[in-house]
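In: sequence unavailable; structure follows:
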């Protein structure tokens, strides 16, 4: 007879998908063990990750329900407006643009910009207060056996058993690879440069998505008179820009940033990230499911990557908690395939949409530029289309899990 497992659920990876999943499952009455290879102190260090994330308002409702928001006070910058435009470096923007104003669809902002490290700090604090969650870190998983239950052997020789394993260990997911789940995708030949800029004038919560021939140049408002740049260039050009001294880097940045926020100064380190598309062929195996970047990695052109992962989390938790309440085997393929059916179409569709937008805007072909500029102008004049795009970006289109409605899992 199989011994009772240590926990109902094992989550490999304690990052921006793994910890919300642990909280959601625990609040649904399940016990959870999280194993993460990274030291929690390293993950929250200011030098580890300079990115910010645009948390859609549906995802914000989920953070509220999970108890995470209470630890983010003072770190959330509301997104009131989004301006989308097209142009060339040192020539300025096209007269055609697209303006998303949150007031068109309600009182809630379109989302909140939060530094990734502050999200991690808030998640860790919330997890520490949840008695149903055990966090083992820093520690890596050496091997996982899937039988009548999950048995994971850690690098230190300890074993962890569970009824179900979630892989939340990133794009290069060793858990996914060891299970033989293949991926498809491609390299964009682009690199994202990330840095923080201090500016003279207030941003008023307006995010800018400025499309240039090398790729999108996003100006994302942060708390205070600061913005985060997500600056996409062809990889060779990005390497040259990153190699510039501070003065030359600031000059190149200003040529794209413009002067609408007054004098601007890059502060702190610069980070860079290769941009790729990656989709797992399958999300589930018996007693195994993929969530977040382990299942999909998309172009950051609209800042939807983390929100896709959080939608995975909300759907997976709902499926598993509902199954447990019915007395079903939460690790069975029948149960897990419901999660896969729920999430795969949305993930693939949005991934390919972001791919198409990047290809459409990251070029300088005359007729294509004219067509996309006219497209921006036309959508700007069509209120229902504009509001649909805002609701989609806010994460409230489609079959929503309970957590994304602000309800208990």
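Out: Received it, and whenever you're ready, just let me know what you need. What you see is a predicted model; the values in this text were computed from it and never measured.

In: only C-alpha atoms from now on, for both contacts and neighbour counts.
Out: OK.

In: just give the number of residues close to the residue lying closest to residue 147 once chain neighbours are set aside.
Out: Excluding the flanking residues, the one nearest residue 147 by CA to CA, 6 or more residues apart in numbering is residue 287, at 7.9 Å. By other CA atoms under 10 Å, the residues close to residue 287 number 24.

In: for residue 274, see how far away the residue lying closest to residue 363 once chain neighbours are set aside is.
Out: Sequence neighbours aside, residue 213 is the residue nearest to residue 363 in space, at 4.5 Å (criterion: CA to CA, 6+ apart). Separation of residue 213 from residue 274 (CA to CA, to the nearest Å): 17 Å.

In: likewise residue 176?
Out: Counting by CA to CA - residue 176 and residue 274 are separated by 21 Å.

In: between those two, which is the more surrounded one?
Out: residue 176 (27 against 16).

In: okay, buried residues for the host helix or strand of that one please.
Out: Assigned by DSSP states H and E, residue 176 belongs to helix 174-178. For helix 174-178, a neighbour-count test (16 or more other CA atoms under 10 Å) marks 174-176 as buried.

In: cool, and stretch 318-337?
Out: Under the neighbour-count criterion of 16+ other CA under 10 Å, stretch 318-337 has 318-324, 329-333, 335-337 buried.

In: same check, this time on stretch 389-408
Out: By neighbour count with 16+ other CA under 10 Å, stretch 389-408 contains the buried residues 390-391, 393-396, 401, 403-406.

In: contacting residues around it?
Out: By CA atoms under 8 Å, 6 or more residues apart in numbering, the residues outside stretch 389-408 that reach it are 56-59, 61-62, 64-65, 100, 102, 105, 110-111, 304, 307, 311, 314-315, 318, 409.

In: can you check stretch 234-250 too?
Out: Residues contacting stretch 234-250 (CA under 8 Å, 6+ apart): 189-193, 214-215, 232, 252, 265-266, 270, 274.

In: and the comparison structure, right after this:
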């Protein structure tokens, strides 16, 4: 089809992007695309009341500095900053339950980073609501809550999706931002590679007697890692990995008994602790889409890759997908290219797939290396952490990697 004819078809399209998934990555992509003048419809199966619920369920995100830069570029950060907690240090320890002292293996300090704090902790409820409000305010974005996709079609002339009420939407590019069990990927015949870890994450927020000083702690226990992540005030977010059977038993306990199990793992360095919000669990697995693109289709976030939360990089990897895809689409649009053509989408896939596969492999290796009590492995990993901690250049490189400042950065993350 010649370019004038193709352009005429695209002018009849309702949207440039049809985004399936209204959690975090989907709305972020719509906002990023709007900066390039591209229109989007964002489809979410959940009703508005559920998505905007203000009840704090304990979830918080460790936003890398590059992710914070992206939120600033999308004009969201000024409204989010009052509820964000800078992460000034990260301390990594290797221990056992009930030990009074644990080997302090690694210590990362934001003072070694010229750009500022290596990241921020932000509760899910604040980020989600900010994204919802921004998409609803944009004239280029059409949010659709309670919209379930039952069928899709992607052909050379465009993409279509059918909703459960029979409505058909047309667009130039279909984007799956619908999580690890992505229906968008499944309907496109995109297979996944992965496995379970036999672990479940117990997630909650706790209040504590002593201030955390903006320090994030990662404690490696034989059953799985325990992350203690600072929130504003004397509160922290807990991501606590246990074997599946043990996690079910712990989660079935009442709040008082739950805290009794947590305390010997947590230690007493923050004084007395108590629950500050709801508790929830999710199974831990690794899942990687065998490809991130198809005809007029792209995957972002957990729809493309899901990994162990051991490094707290899940949302950061998703936002990097969003920033990379927006970068590719924006530059293609400026050049007059078809934004959903095979060459354009291939640029996105080549940019992101290797990076995410490498990150997934790293988190998988770390979890397997540390989620055990093998004395030889314990000795080797403790010695290795001590060696890294003693080399400032290597330590600083890890800090920059955690802050998302390495590699080829998309426009939105350059600051």
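Out: In hand now; what should we look at? No experiment lies behind these values; they were computed from the predicted model shown.

In: about what we covered before: mark which of the contacts of stretch 389-408 of structure 1 are part of helices, please.
Out: The members of the contacts of stretch 389-408 of structure 1 that map onto helices under DSSP state H are 57-59, 61-62, 64-65, 307, 311, 314-315, 318.

In: what's the neighbour count on whatever residue of structure 2 lines up with residue 230 of structure 1?
Out: Using TM-score structural alignment, the equivalent of residue 230 of structure 1 in structure 2 is residue 239. By other CA under 10 Å, 24 other residues sit near residue 239 of structure 2.

In: ok, of the buried residues of helix 174-178 of structure 1, which one's closest to residue 352 of structure 1?
Out: residue 176 (21.7 Å; CA to CA).

In: please, which helix or strand holds the match of residue 230 of structure 1?
Out: Secondary structure assignment for residue 239 of structure 2, by DSSP H and E: strand 235-243.

In: can you report how many residues lie near the equivalent of residue 63 of structure 2 over in structure 1?
Out: Alignment note (TM-score structural alignment): residue 63 of structure 2 maps to residue 55 of structure 1. Using other CA under 10 Å, residue 55 of structure 1 has 28 neighbouring residues.

In: same deal with the one 10 residues further on?
Out: Residue 65 of structure 1 has 19 neighbouring residues, counting by other CA under 10 Å.

In: residues contacting the equivalent of it over in structure 2?
Out: Using TM-score structural alignment, the equivalent of residue 65 of structure 1 in structure 2 is residue 73. With contact taken as CA under 8 Å, 6+ apart, residue 73 of structure 2 is in contact with 412-413, 415.

In: lining up the residues you listed with structure 1, which overlap?
Out: Using both residues aligned by TM-score structural alignment, their matches' CA atoms under 8 Å, structure 1 keeps these contacts from those: 412, 415.

In: nearest to residue 157 of structure 2 among the contacts of residue 73 of structure 2?
Out: Nearest to residue 157 of structure 2 among the contacts of residue 73 of structure 2 is residue 412, at 29.6 Å by CA to CA.

In: give me the nearest residue to the aligned residue in structure 1 for the closest one, chain neighbours excluded.
Out: Aligned by TM-score structural alignment, residue 412 of structure 2 pairs with residue 403 of structure 1. Spatial nearest neighbour of residue 403 of structure 1, chain neighbours left out: residue 62 (5.0 Å); criterion: CA to CA, 6+ apart.

In: how many neighbours does the one you found have?
Out: Residue 62 of structure 1 has 28 neighbouring residues, counting by other CA under 10 Å.

In: ok, now how distant is the counterpart of residue 115 of structure 1 in structure 2 from residue 23 of structure 2?
Out: Residue 115 of structure 1 maps onto residue 123 in structure 2 when the alignment is built from TM-score structural alignment. Separation of residue 123 of structure 2 from residue 23 of structure 2 (CA to CA) stands at 14 Å.

In: mutual contacts of these two, please.
Out: Residues touching both residue 123 of structure 2 and residue 23 by CA under 8 Å, 6+ apart: none at all.

In: residues in contact with the alignment partner in structure 2 of residue 136 of structure 1?
Out: Taking TM-score structural alignment for the superposition, residue 136 of structure 1 sits opposite residue 144 in structure 2. By CA under 8 Å, 6+ apart, the contact list for residue 144 of structure 2 reads 41-44.

In: which residue in structure 1 lines up with residue 170 of structure 2?
Out: Alignment note (TM-score structural alignment): residue 170 of structure 2 maps to residue 161 of structure 1.

In: mind checking the SS state of its match?
Out: Look at residue 161 of structure 1: counting by DSSP: H, G, I helix; E, B strand; the rest coil, its state is strand.

In: what lines up with residue 355 of structure 1 in structure 2?
Out: Residue 355 of structure 1 maps onto residue 364 in structure 2, by TM-score structural alignment.

In: how far away is its match from residue 255 of structure 2?
Out: 31 Å.

In: of these two, who's got more company?
Out: For the pair residue 364 of structure 2 and residue 255, the greater number of neighbours falls to residue 364 (18 against 14), based on other CA under 10 Å.

In: wait, what's in contact with the nearest residue to the more buried one once chain neighbours are set aside?
Out: Closest residue to residue 364 of structure 2 apart from its sequence neighbours, by CA to CA, 6+ apart: residue 308 at 6.8 Å. Residues counted as contacts of residue 308 of structure 2 (CA under 8 Å, 6+ apart) are 284-286, 314, 360, 363-364, 367.
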